[in-house]
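>>> Sharing a model that was predicted from the sequence below.
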Amino acid sequence: MNDLAEHQISVSDPEIVKCPYEAYEKLREEAPVYLDPVTQFYVLTRYEDVRKAFSQPNLYLNDDWVQSIQDEVQIARRKHAHERFTKEGWVPGLSIGMLRPERHAPVRAIFNNAFRPAKIKEYEPFIRETAYRFARQFAEKGSGDLIAEFAMPYPLTVIARLVGIPEDDMDRVKEWTAAWIERFGMMLDDQADDRAVGKEIEFQHYTKKIIDRLRAEPDGSILSEIINMPTPDGRYLDDQELFTHIQADLLVAGSETTTNTMSAGVMLLCRNPEINAMVRSDPDKYLRVFIEEVLRLESPVQGLFRVAAEDIELHGVTIPKGALIQLRYGSANRDPEKFGCPAEFDMTRKANAHVAFGGGPHSCAGAPFARAELYWAFKALFDTIDNVELLPDNDFEYLQSVVHRSLKSLNIRFTKK
């Protein structure tokens, strides 16, 4: 299992965060069940193993996996954060991805209803309008940072509308979501982690007013439906649950996937001019296929966690009960046993076979919404700018995270159409 440990392959290594694919290949071939020597969680890298884990939710538990991290530094941070939340705000509930099956199903029913196809269709004109607004503003500049100017503010503006946050507060929303993402990535120092906790407490107090208003005056928005719809067993979500669902499951999950996929997609278009020409020639035919291939090649979430409900025997390795396991989506999506020539951009590849949105009962409830955001983002870009190229000053620096693949900036130049 850990013959590679002497080489210190770790998903937390900054060089692997920047370009993980060579490490993934070694792990898939030599140690498909790998105890990361730095993070001390088990990493599954093969497609079939990840898919099987999705289909066995009572064995690979969605749980409060943070509590499974027994590193002394993380334990001390959790204790300090709990004290701050108790004193200054509210101890957060669990995101939908951390709920065990018996707790997950009732909450998932609410989210499935809120993100039903008819509701997404209702919001699509606003999604389209917002995409074109940001694209046209960006097109006037001739060059700039795609992420700062379009890929980050566009999906945040859309999701903020869903939860009743005015656009004037978008800078604060960016701070709150960035802090949550960085803390979730588990690679901050003590001071930065504490600052992120403070930002989450700020967000709680801000959001409390929105929750109270929508309880008193439902407005038919997606958040209003989540707040005011009972679970199948007749229970309403409380404030602590809602704080986390709004921040993690709506604002972060609803924007980060789009931001990361937009930046990755534009970078791939610049590096693959023949793909760029093909998609531009007939967006109605090729755009959705292109988006799925970007999601596969540059999975915006590189991996999420499970907890072993009992001892698990896999490839001759025993994962002990209670151990933390990361299902590495980014590696599974490049497994040659599933995808021929997995590192190549293939517009004829079967769509949706990837696991960028997870799978099984815990698959991403907002995936159709994210796909709508991505479609209109790229459609707006194709309709407003041309001759896109990467600027030489790009450093291609990624957020230090064991979860997200998040490019910090992407400087491009282009001509306005």
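Cool, got the structure.

>>> from here on, contacts and neighbour counts on C-alpha atoms
Fine.

>>> Can you list the residue ranges for strands in this structure?
33-35, 42-44, 60-61, 143-145, 304-308, 312-314, 317-319, 324-327, 385-390, 411-416 (DSSP state E).

>>> Let's have those strands in JSON lines, adding distance to residue 50 and mean neighbour count.
As requested, those are arranged in JSON lines below (distance: least, C-alpha to C-alpha, whole Å; neighbours: other C-alpha atoms under 10 Å):
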{"stretch": "strand 33-35", "distance to residue 50": "11", "mean neighbour count": "25"}
{"stretch": "strand 42-44", "distance to residue 50": "7", "mean neighbour count": "25"}
{"stretch": "strand 60-61", "distance to residue 50": "10", "mean neighbour count": "24"}
{"stretch": "strand 143-145", "distance to residue 50": "35", "mean neighbour count": "18"}
{"stretch": "strand 304-308", "distance to residue 50": "10", "mean neighbour count": "23"}
{"stretch": "strand 312-314", "distance to residue 50": "12", "mean neighbour count": "13"}
{"stretch": "strand 317-319", "distance to residue 50": "14", "mean neighbour count": "17"}
{"stretch": "strand 324-327", "distance to residue 50": "6", "mean neighbour count": "25"}
{"stretch": "strand 385-390", "distance to residue 50": "34", "mean neighbour count": "17"}
{"stretch": "strand 411-416", "distance to residue 50": "35", "mean neighbour count": "19"}
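
>>> Out of those strands, flag the one nearest residue 275.
Ranking the strands of the chain by proximity to residue 275 (C-alpha to C-alpha) places strand 385-390 first, at 12.8 Å.

>>> contacting residues around that closest one?
139, 267, 270, 410-417 (C-alpha atoms under 8 Å, 6 or more residues apart in numbering).

>>> Relative to residue 34, which of these is nearest.
residue 267 (30.9 Å).

>>> mind checking how far the closest residue to that closest one other than its chain neighbours is from residue 143?
Leaving aside its sequence neighbours, residue 267 sits nearest to residue 390 (C-alpha to C-alpha, 6 or more residues apart in numbering; 7.4 Å). According to C-alpha to C-alpha, to the nearest Å, residue 390 stands 10 Å off from residue 143.

>>> Which neighbours do the two have in common?
411-413.

>>> Using CSV, please lay out those together with distance to residue 168.
Formatted as CSV, those follow (distance: C-alpha to C-alpha, whole Å):
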residue, distance to residue 168
411, 26
412, 27
413, 28
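
>>> Could you pull up the contacting residues of the closest residue in space to residue 251 that isn't next to it in sequence?
What sits nearest to residue 251 in space, not counting adjacent residues and going by C-alpha to C-alpha, 6+ apart, is residue 159, at 6.0 Å. Going by C-alpha under 8 Å, 6+ apart, residue 159 touches 250-251, 254-255.

>>> then this one, side by side with the first:
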Amino acid sequence: MTDIANPANACPVSSFDPLDPETMQCPHPWYQSLRRDAPVHFVASRGMWFVTSKDLVDEALLNHDVFSSAFGLPQMPPPDSVAEEVAAIAAEGWEHLPTLLTADPPEHHYYRRMVARAFTPRFVAQREPEIRQIVADLLAEIPEGQPIEFVEAFAAPLPLHIIAAALGVSDDRIDDFRRWSDQFALTLGAEIDADGALEQARSLLEYQRYFVAQLEDRRTDPRDDLITGLVQASNAGDDEPLSNGAALSIIQQILIAGNETSRKLMTGTLHQLALNPTWWNWFKEDPAARSADLVEEALRFLTPVQSMFRITKAEATLGDYTIPPGSMVVLAFGSANRDEAQFADGEEFNPARENAKSHLAFGSGIHTCLGASLARLQARIALEELATRYAGVTLADDNDFEYEPSFMLRGLKRLSLVFDATGGHRS
């Protein structure tokens, strides 16, 4: 167990390895050491520069001319033993195109324009009734007064159903969405074995074939959904229509960003509320008025997207540090969002924090997450409904609090909770 009160004792900067299993389970003591002793640090064993202070992460995010997003796929590569077989499977599908996450201007501006035309404020606002119905349907299945595994019962299916509804595809593909999304996320800041890499490649091909069929369907039978919006986005301007490859890249990012991150945000927020009944009671006093503050602090404290890559197009200077051209840089949002120079008592969960919304959970600059408004909306609705329905929430006895093994996507694998309609608390 690392000493978060005095991380220098247990977490010397020279020993930092982002892919070490223990580090991925609890990175925050390491981030404290890095912010204090080396806010820009080269991890030679991984060939990565880690930027951990908020001011320097902010600076890099806004300097996209030097800190490029054209770093390729954000996944770790497959093992050498199956690299050729993985490539052969990929060749049966559509080439991955850099779009939102992995593109620089002017290409990035084109793709962002196209998605923004489909993903409008009106489109997001119209989702509220269906989100409330999805939340109500899921909560109706949660028993009171007995342990439930919250990820499987609520946090995982919630965003999957919302994404399915937004894309306009039937609920009978929810299991496939979950499997595809989980497969995509396996190598985001983590390594998998040869069998896992082959399964991931096959899942990607299956995903591509399904959604190309959906794209073709919307070209002949448009509907009020996001896939139709992507197909028709060029009608609003002089842009070329999205290719199938570009649309597949965008939908894949929607699946990961909309599913994985919302699942981890909801699970982590309930974990914190169960740990801190004072904040649960504070929230219950006025859920509608306080849900926005709770969500912003949860985003800051939990930061489901813990980090993102950049690659330097030229020699870069951050603070007192010089980074060579062509370097892989990791912008550690999870560290920046707890930087004590920006957030007093940043290691504490405090929904009444006044400056929580200055977090970087959705990035910043030209790559700010386009789905932030939908993520906030569904989180607020879900938390309001939970607080309205239940008097108390406590941790069950069978939790192990194990996190997914990734330095990029951080969240609990499972969370066992007890929801109490009478307000009693388990000892």
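It's in. Keep in mind that what you see is a predicted model, and the values were worked out from it rather than measured.

>>> Which position in the second structure pairs with the residue nearest to residue 267 of the first structure?
Matched by TM-score structural alignment, residue 390 of the first structure corresponds to residue 395 in the second structure.

>>> Tell me the buried residues in stretch 14-26 of the second structure?
Going by neighbour count (16 or more other C-alpha atoms under 10 Å), the buried part of stretch 14-26 of the second structure is 16-19, 21, 23-26.

>>> do stretch 105-125 of the second structure as well
In stretch 105-125 of the second structure, counting by 16+ other C-alpha under 10 Å, buried: 105, 108, 110-120, 123-124.

>>> Not counting its neighbours along the chain, what's nearest residue 152 of the second structure?
residue 414 (7.8 Å).

>>> That neighbour contacts residue 153, doesn't it?
No: Residue 414 of the second structure lies out of contact with residue 153 (C-alpha atoms under 8 Å); the separation is 10.3 Å.

>>> Which one's more surrounded, those two?
residue 414 (20 against 15; other C-alpha atoms under 10 Å).

>>> Excluding chain neighbours, give the residue nearest to the residue positioned nearest the centre of the second structure in space.
Ranked by distance to the mean C-alpha position of the second structure (C-alpha atoms, centre = their mean), the top residue is residue 261 at 3.1 Å. When the adjacent residues along the chain are set aside, residue 261 of the second structure lies closest to residue 304, with 5.3 Å between them (C-alpha to C-alpha, 6+ apart).

>>> Reformat the strands of the first structure as CSV; add distance to residue 405 of the first structure.
Listed next are the strands of the first structure as CSV, based on distance: least, C-alpha to C-alpha, whole Å:
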stretch, distance to residue 405 of the first structure
strand 33-35, 20
strand 42-44, 16
strand 60-61, 23
strand 143-145, 17
strand 304-308, 12
strand 312-314, 27
strand 317-319, 26
strand 324-327, 14
strand 385-390, 19
strand 411-416, 17
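
>>> Out of those, which is closest to residue 217 of the first structure?
strand 304-308 (36.0 Å).

>>> Which residue range of the second structure does that closest one align onto?
Against the second structure, strand 304-308 of the first structure falls on residues 308-312 (TM-score structural alignment).

>>> what does stretch 54-65 of the first structure give?
By TM-score structural alignment, stretch 54-65 of the first structure lines up with residues 61-72 in the second structure.

>>> Buried residues, stretch 62-74 of the first structure. List them.
62-66, 68-69.

>>> and which of those residues is nearest residue 54 of the first structure?
residue 62 (9.8 Å).

>>> Any idea how far apart the tips of the match of stretch 54-65 of the first structure sit?
The straight-line separation of the ends of stretch 61-72 of the second structure (C-alpha to C-alpha) is 17 Å.

>>> residues in contact with that stretch?
60, 98, 101-104, 309-316, 328, 363-366.

>>> before we move on, what about stretch 218-230 of the second structure?
With C-alpha under 8 Å, 6+ apart as the criterion, stretch 218-230 of the second structure contacts 114-115, 117-119, 165-168, 214-215, 231, 242, 247.

>>> Can you flag which of these belong to helices?
Residues from the contacts of stretch 218-230 of the second structure lying in helices, with DSSP state H as the criterion: 114-115, 117-118, 165-167, 214-215, 231, 247.

>>> of all those residues, which two lie farthest apart?
For those, and using C-alpha to C-alpha, no pair is farther apart than 114 and 165, which are 19.9 Å apart.

>>> How about the contacts made by the equivalent of the residue nearest to the centre of the second structure over in the first structure?
Under the alignment (TM-score structural alignment), residue 261 of the second structure pairs with residue 257 of the first structure. Neighbour list for residue 257 of the first structure: 300-301, 370 [criterion: C-alpha under 8 Å, 6+ apart].

>>> 10 Å - rerun?
Residue 257 of the first structure is in contact with 155, 295, 299-301, 356-357, 367, 370-371, 373-374, 404-406, counting by C-alpha atoms under 10 Å, 6 or more residues apart in numbering.

>>> now swap in residue 342 of the second structure and tell me
So residue 342 of the second structure contacts 53-55, 336, 355-356, 358-359 (C-alpha under 10 Å, 6+ apart).

>>> how about 8 Å then?
With contact taken as C-alpha under 8 Å, 6+ apart, residue 342 of the second structure is in contact with residue 54.

>>> Which position in the first structure pairs with it?
Using TM-score structural alignment, residue 342 of the second structure sits opposite residue 338 in the first structure.

>>> Mind telling me what residue 8 of the first structure corresponds to in the second structure?
In the second structure, residue 8 of the first structure lands on residue 15 (TM-score structural alignment).

>>> For its match, give its distance to residue 30 of the second structure.
Counting by C-alpha to C-alpha, the gap from residue 15 of the second structure to residue 30 of the second structure is 9 Å.

>>> likewise residue 232 of the second structure?
Residue 232 of the second structure is 47 Å from residue 30 of the second structure, by C-alpha to C-alpha.
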